[in-house]
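**Student:** With the sequence up front, the predicted model follows.
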Amino acid sequence: MANVTRRLIIPDSVRIHRYQSLPELAPSVLFFSGGSALNKISRELKRYTHHSIHMVTPFDSGGSSAKLRQAFNMPAVGDLRSRIMALADETVLGQPDVFELFRYRLCDDASPAQLAQELAQLADGSHVLMQPVVAPMKALIKTQLVRLCKHLPEDFDLRGASVGNLIIAGGYLGHQQLLDPIVFLFSRLVKTLGQVTTIVDDTHHLGVRLQSGDVILGQHLITGKEHAPLAQPISEIWLNQGLEEERPVSAYLPEDRRHSIEQADLICYPPGSFFTSLMANLLVSGVAQAVILNPNPKIYLPNLGVDPEQLGWTLMARIEYMLVKLLGSPTVNLHTPVLNWVLLDQDYDYGELDMATLAKWGVSVVKTPLIKDKPERYDECLVAEALLSFA
């Protein structure tokens, strides 16, 4: 086997121009993520490649997804739906009527009777958003919503419900409680310019132990967004069976996900809630082995600003935790890498990094402009071009 090396230029204008010209032939970039932090970058990424792969967590327990999880004991679909929408073809070549339907939410302040009536109008096709949708897509969507209505508990709270989530839930119920078939259909309906999937098709939840020893069960109690931020740093995270008691459980990477990870031209650990979005994906058995077998670049792009989950966690500590979870020891990464590069903005203060220790772990740091404006947030174009310069 021969090793081929090249000079790394970031951003690489030649590569970027090539990918923009032919995004259908551009490299595949795989992200382990969840939540909405990556959605803006994903929307920009469509201009460069139609082969991004997004593995999102189905373990969330908050927002409108929580109501569907409680009603049907199903995986969370909110992050899945929002990422599909971020990658949807929004041009005239796409399906703008379907796109608008899937992103629509029912009112927060309507009465239960009004909400039930609106859902019924969506299901029978008379709703104003359903009328422009043409056959056979209209029939497919109606089928999912009719099925959902038949199974929906009488006391189900429809306030603020995402129509896209409801359609996915109806499809889930109609495909033997499997997400993949309806996700494939959903993606085709909005002409997704990339691939979105859950890391596993399981109904598990997340559990964390704090430094105080206290156990918190449920993503919605961990993120610091729907409830008060944690008062103590997280010391450990695991997959849990249910939300009632500490019951660690294993999940196993499906064969098609394993193949996608092994074959991707680039793997990125992207911004997002560190524990509930990024690490939650890496808890699945088989992920580490698949990443190891991929010889292509593996990059960590850390968060900016304040992530309540990162209380007490420096960037160095987060890098070490990732490597320990995936490899058992960070030094193993030198010869069996699951992380090659940490990609940073050249001016942002991420905290102190121990370059000598990173070198011992086989991790290099690349700094380049990634931020344009205040308040400081990643510029989607700069991030997309920086990432694709590695591929």
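**Tutor:** Now that the structure is in, tell me what you want to look at.

**Student:** Please count neighbours and contacts with C-alpha atoms only from this point.
**Tutor:** Fine.

**Student:** Strands of the stretch 151-300 of the chain, start to end?
**Tutor:** For the stretch 151-300 of the chain, strands defined by DSSP state E, counting those that start in this stretch occupy the ranges 195-198, 205-210, 215-217, 234-240, 266-269, 298-300.

**Student:** this is the comparison structure:
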Amino acid sequence: MTGPAVVALGGGHGLAASLEALKLVCDDITAVVTVADNGGSSGRLRDEFEILPPGDLRMALTALCDDTEWGHTWRDVLQHRFRGEGPLGGHALGNLLIAALWDLHHDPVAGLDLVGRLLNARGRVLPMAAVPLEITAQIAGTDPGDPERVDTVRGQVAVASTRGQVRSIALEPADPPSAPDTIDAVREADWVILGPGSWFTSVMPHLMVPALRDALHDTSAKRLLTLNLEHSGETAGFSCARQVDALADHAPRLRLDVVLADPGAVDDEAQLREAAARLGAEVVVAAIAQRGAPGHHDSLRLAAAYRDIFG
């Protein structure tokens, strides 16, 4: 297999879905992963050892594992989560392994590359920034008695689970350093993919890291935005067009080439095409959801859509 050099940006299950599809299309894959998670095992390790939160990085690595018995075995080992209420309870083994490698090598990228070798991963996984990030958001509607009030909410978990509607986000620190390998991968790619994933806590933060945002603006790569399959969670009540506009509001210089959407998620295709056109993009509507499970991506269908778009 050959194919284009692709960089996929995001975090969590959305990025994993994209990576599992990309493995069927091309060999040169780089995942650039958000480092703002502050909950669960990742949040505990981040606070205790002052390291990048490893969970989303682990999930991306396991999504890229070699499709062999060896790759699947180590994928399952890294994904194994300890039970119980003791010190290990709730920790994923892969998070602990990544934390140990960072402690030994003092280089996040080198540690992630070593885990990739263990998995025979079909690509690299790199952090969005070289330091842990905190997401803050301006959110309206958290108080039903005062729907116009806007509150500041801090932390990825709090923003992702808010009952209100996110107006804008920011990062702390506002100008975090990026790993050189991350910037080089974006600049040298043939295609860059944003999404799918939690819009304000997994997708959009990449546009808030100055060096990464500049690389996204300046790269000669084509840019593809994959929309989510459902309007829920952070974007409950958002139309497809509003999701696209939210990215443009936070990164005014951003240009796109393609916006990919599943027909079941398109509420107003004309509005979506207008929003995409404002960023220079065409809209491709293709079935990428699992049959009978509309909220989950079908890796084969998503791979077929990517293959057709890449040409």
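**Tutor:** Everything's here; your move. Bear in mind that the values here come from a model prediction, so they are computed numbers and not experimental data.

**Student:** In JSON lines, list the strands of the stretch 151-300 of structure 1 along with mean neighbour count and distance to residue 35 of structure 1.
**Tutor:** Formatted as JSON lines, these follow (neighbours: other Cα atoms under 10 Å; distance: least, Cα to Cα, whole Å):
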{"stretch": "strand 195-198", "mean neighbour count": "23", "distance to residue 35 of structure 1": "12"}
{"stretch": "strand 205-210", "mean neighbour count": "23", "distance to residue 35 of structure 1": "14"}
{"stretch": "strand 215-217", "mean neighbour count": "20", "distance to residue 35 of structure 1": "18"}
{"stretch": "strand 234-240", "mean neighbour count": "20", "distance to residue 35 of structure 1": "17"}
{"stretch": "strand 266-269", "mean neighbour count": "24", "distance to residue 35 of structure 1": "13"}
{"stretch": "strand 298-300", "mean neighbour count": "23", "distance to residue 35 of structure 1": "17"}
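
**Student:** Nearest to residue 340 of structure 1 among these would be which one?
**Tutor:** Among these, strand 298-300 comes nearest to residue 340 of structure 1, with 5.3 Å by Cα to Cα.

**Student:** residue range for the closest one in structure 2?
**Tutor:** Aligned using TM-score structural alignment, strand 298-300 of structure 1 spans residues 223-225 in structure 2.

**Student:** what distance separates the matching stretch from the centre of its chain?
**Tutor:** Computed by Cα atoms, centre = their mean, to the nearest Å, the separation of stretch 223-225 of structure 2 from the middle of its chain amounts to 13 Å.

**Student:** got the strands of the stretch 151-300 of structure 1 as a markdown table, with distance to residue 349 of structure 1 columns?
**Tutor:** Output for the strands of the stretch 151-300 of structure 1, formatted as a markdown table (distance: least, Cα to Cα, whole Å):
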| stretch | distance to residue 349 of structure 1 |
| --- | --- |
| strand 195-198 | 32 |
| strand 205-210 | 26 |
| strand 215-217 | 31 |
| strand 234-240 | 23 |
| strand 266-269 | 19 |
| strand 298-300 | 16 |
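
**Student:** circling back: once aligned, what mean separation remains between the match of strand 298-300 of structure 1 and structure 1?
**Tutor:** Compared with structure 1 after the fit, stretch 223-225 of structure 2 shows a mean deviation of 1.2 Å (mean Cα distance after the TM-score superposition for structure 1).

**Student:** what's that stretch in contact with?
**Tutor:** 191, 192, 193, 194, 195, 196, 255, 256, 257, 258, 259, 260 (Cα atoms under 8 Å, 6 or more residues apart in numbering).

**Student:** burial count for the alignment partner in structure 1 of the last one?
**Tutor:** Under the alignment by TM-score structural alignment, residue 260 of structure 2 pairs with residue 343 in structure 1. Residues contacting residue 343 of structure 1 under the criterion other Cα atoms under 10 Å number 21.
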